[in-house]
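**Student:** attaching a predicted model along with its sequence, questions to come.
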Amino acid sequence: MDRILEVYKDAIYDKADQRTESWFLVSSPWPPVIICISYILVCANCDKIMKNFQAMSLRPILVAYNFGLVILSVYMVYEFLVTSILSGYSVICQPVDYSDNPLAIRMAKVCWWYFFSKYIELADTIFFILRKKFNQVSFLHVYHHATMLINWWLAIKYVAGGNSFLIGVINSFIHVIMYSYYGIAAIGPHMQKYLWWKKYLTKLQLIQFFIMLVHSANILLGDCDFPKWISGLVVGYQVTLILLFGKFYFDSYRRKKD
């Protein structure tokens, strides 16, 4: 038992980024794990939870929420880009700067905001459930939201900066577009004529997964001073997203067209 505790302590705490240790939701793995499990259980039983309730409209809340996430995503894109440029980051291989250099701390902070945004985005699912849009609470939707909680806990805990910035900046940029789409759609049905570009959003999402896959595979197979186990996890995760989003794109657009 002592040996198990020693291994646990070494893996979770001793190898962690000491700069982020005391930051909200970072210290222990249990808060994200518990929230993740609770989220999955709520999704699995959403129809039972809402059985005795009427579907809600939530239009003003949805508009404010989606455009609020647009603003947050724009902020993160700006911080990722400016901090990486000022720090002289390499897109190909960038080790994590674990020092207390102001730019290194600035990058760690925007990584934390990106990590925390994944908790905010769980509201996507809550709004679907409250509106009784249970078909939207799909395996792809739940899988992506749940796994991002754990994936980015690992990132902010161990690699808050370095090569992680590329994933953050690309995904935040995609989210600027995505939540703009959802914000416009939430205004009302009369806005649908302006939303012809939905399928291109899915294409952009697939493109980002391919970029992240190639980028992390290059780090995994090359000589880069960045944790190989993190890069391996990213490679495996991007493969699952490409398969799931690819199936969604085919079912939603190609099959309907045929």
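**Tutor:** All right, it came through fine.
**Student:** going forward, measure contacts and count neighbours with C-alpha atoms only.
**Tutor:** OK.
**Student:** can you give me the strands in this structure?
**Tutor:** Counting by DSSP state E, the chain has no strands at all.
**Student:** against which helices or strands is the longest helix anywhere in the chain packed?
**Tutor:** Longest helix of the chain, by residue count under DSSP state H: helix 59-86. Packed against helix 59-86 by the contact rule (3 or more CA pairs under 8 Å, 6 or more residues apart in numbering; DSSP states H and E) you find helix 102-120, helix 164-187.
**Student:** and if we set it to 10 Å?
**Tutor:** helix 102-120, helix 123-130, helix 164-187 (3 or more CA pairs under 10 Å, 6 or more residues apart in numbering; DSSP states H and E).
**Student:** may I see the ones you listed organised as JSON lines, with distance to R59 and mean neighbour count added?
**Tutor:** As requested, those are exported to JSON lines (distance: least, CA to CA, whole Å; neighbours: other CA atoms under 10 Å):
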{"stretch": "helix 102-120", "distance to R59": "18", "mean neighbour count": "20"}
{"stretch": "helix 123-130", "distance to R59": "10", "mean neighbour count": "18"}
{"stretch": "helix 164-187", "distance to R59": "6", "mean neighbour count": "20"}
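**Student:** those helices: which one's closest to Y237?
**Tutor:** helix 164-187 (12.3 Å; CA to CA).
**Student:** what is the neighbour count of F248?
**Tutor:** Other residues near F248 number 14, with proximity taken as other CA atoms under 10 Å.
**Student:** try K228
**Tutor:** 17.
**Student:** again with the one 10 residues further on
**Tutor:** Around Q238 there are 20 other residues, counting by other CA under 10 Å.
**Student:** measure it to I167 for me?
**Tutor:** Distance from Q238 to I167, counting by CA to CA, to the nearest Å: 11 Å.
**Student:** below is structure B, check it against A:
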Amino acid sequence: MEAATSTSASVAMDMKHPWMVAEPWFMVTILGLYMYFVTSVGPLFMQFRKPYELKKLIIGHNVMQVLSCIYVLREVFYLSDNSIWMFWKCRDLGSSPEMVKRYFQLSYFLFWVKMSELLETVIFVLRKKQNQVSNLHIFHHFSTLTLIYMLIHYNQNGVAAYYVVFLNSVVHIIMYSYYLVTAVADKKVIRALTPIKKSITVIQMMQFCLILTQVGFQTVICGISKVVLVYFTFVITVMLYGFYDFYTRAYQSPPKGKGHASVE
């Protein structure tokens, strides 16, 4: 077990990564600009402007996200030999050049997918939907990008770490497909599909519960770096609480107004 862990860690450390993910500075710069725009300069820019429609951009973004998640699932199934759902198993990355190459190619791809998801908050700002730029929404996008960076550099559990990616991709296919339909459908269809929003939030909470379950198994059976364990568990716990809080306010409390934020 310890040998498997050290093999995965040493392979990751020996890799020469593209410059944009080799060091954290590019990610930190992008996240800094993101925070500055969505919380300060963006709302100020839109203060006396009419909201942009951006329908084509929204449709294109949703299509890209669905297709990206389908590709990610294909790669995860390949890397795990179609058994990624067995989350309790320790899965060393190994030393096969093909496996190592595809493992890191997928992690780089995920980095750019999570980077592209930052566009959603920008779209909210440009459409003057600042109420949807919640603390949970920003935390979600901020933290997921940092987790992918950790997947590239600090993963000691090999392919097992892609169980989280597997769950997230399934959830995102459902979620972005819903967003895509609502972006092109008429108001009658959108009203008919409204209950699906509640189901998506429930699915998201179930995802976080399954992730925390895997963390428990992986910690006991396989071992996880303490720093990674603490940060990862913190992020997932905050997300679970945030989505639960959103769920109770949006669907179980008496409605206080028309709109509520979509939180991913």
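**Tutor:** The structure has been received and is ready for your questions. This is a predicted model, so every value here is computed, not measured.
**Student:** what TM-score do the two superposed chains give?
**Tutor:** Here the TM-score for the pair of chains, by TM-score structural alignment, normalised by the length of structure 1, is 0.85; 244 aligned residues with a CA RMSD of 2.5 Å.
**Student:** make JSON lines from the helices and strands packed on helix 59-86 of structure 1 and add distance to Y253 of structure 1 to it.
**Tutor:** Listed next are the helices and strands packed on helix 59-86 of structure 1 as JSON lines, based on distance: least, CA to CA, whole Å:
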{"stretch": "helix 102-120", "distance to Y253 of structure 1": "27"}
{"stretch": "helix 123-130", "distance to Y253 of structure 1": "22"}
{"stretch": "helix 164-187", "distance to Y253 of structure 1": "17"}
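**Student:** to C46 of structure 1, which of these lies closest?
**Tutor:** Across these, closest to C46 of structure 1 is helix 123-130 (CA to CA), at 6.2 Å.
**Student:** equivalent range in structure 2 for the closest one?
**Tutor:** Residues 119-126 of structure 2 are where helix 123-130 of structure 1 aligns, with TM-score structural alignment as the criterion.
**Student:** next one: that stretch to chain centre, how far?
**Tutor:** How far stretch 119-126 of structure 2 lies from its chain's middle: 16 Å, per CA atoms, centre = their mean, to the nearest Å.
**Student:** for that stretch, give me the average deviation versus structure 1.
**Tutor:** Aligned to structure 1 and superposed, stretch 119-126 of structure 2 gives a mean residue distance of 0.8 Å (mean CA distance after the TM-score superposition for structure 1).
**Student:** mind listing what L213 of structure 1 touches?
**Tutor:** I207, S231, G232, V234, V235, G236, Y237, Q238, V239, I242 (CA atoms under 10 Å, 6 or more residues apart in numbering).
**Student:** how many neighbouring residues does the residue mapped onto the third one from structure 2 have?
**Tutor:** Under the alignment (TM-score structural alignment), G232 of structure 1 pairs with V230 of structure 2. Neighbour count for V230 of structure 2, taken as other CA under 10 Å: 11.
**Student:** ok, which pair from the contacts of L213 of structure 1 is furthest apart?
**Tutor:** Longest span within the contacts of L213 of structure 1, CA to CA: I207 and G232, 19.1 Å.
**Student:** ok, Y78 of structure 2 to T182 of structure 2 distance?
**Tutor:** 32 Å.
**Student:** sorry, wrong one. I was asking about I123 of structure 2.
**Tutor:** 16 Å.
**Student:** now do T144 of structure 2
**Tutor:** Distance from T144 of structure 2 to T182 of structure 2, counting by CA to CA: 25 Å.
**Student:** now the helices for the stretch 151-258 of structure 1?
**Tutor:** 164-187, 198-221, 228-249, 255-257 (DSSP state H, counting those that start in this stretch).
**Student:** identify the residues contacting F139 of structure 1.
**Tutor:** With contact taken as CA under 10 Å, 6+ apart, F139 of structure 1 is in contact with C43, A44, L244.
**Student:** just checking, F246 of structure 2 touches T201?
**Tutor:** Yes - counting by CA atoms under 10 Å, F246 of structure 2 touches T201, with 8.6 Å between them.
**Student:** what is the burial count for D17 of structure 1?
**Tutor:** Applying other CA under 10 Å, we find 20 residues neighbouring D17 of structure 1.
**Student:** and it, what pairs with it in structure 2?
**Tutor:** In structure 2, D17 of structure 1 lands on A12 (TM-score structural alignment).
**Student:** wait, isn't that match in contact with Y149?
**Tutor:** No - the pair A12 of structure 2 / Y149 is not scored as a contact, 11.8 Å apart, by CA under 10 Å.
**Student:** one step back: please tell me how far the match of G232 of structure 1 sits from I224 of structure 2.
**Tutor:** 10 Å.
**Student:** apart from its chain neighbours, what residue comes closest to M191 of structure 1?
**Tutor:** A185 (6.0 Å; CA to CA, 6 or more residues apart in numbering).
**Student:** quick check: neighbours shared by A12 and Y149 of structure 2?
**Tutor:** Joint contacts of A12 of structure 2 and Y149 (CA under 10 Å, 6+ apart) are N155.
**Student:** the longest helix of structure 1 vs structure 2, average offset?
**Tutor:** Averaged out, helix 59-86 of structure 1 is 1.3 Å away (mean CA distance after the TM-score superposition for structure 1).
**Student:** and that helix, which residues are buried?
**Tutor:** Residues 62-63, 65-67, 69-70, 72-81, 83-84 are the ones in helix 59-86 of structure 1 that count as buried (16 or more other CA atoms under 10 Å).
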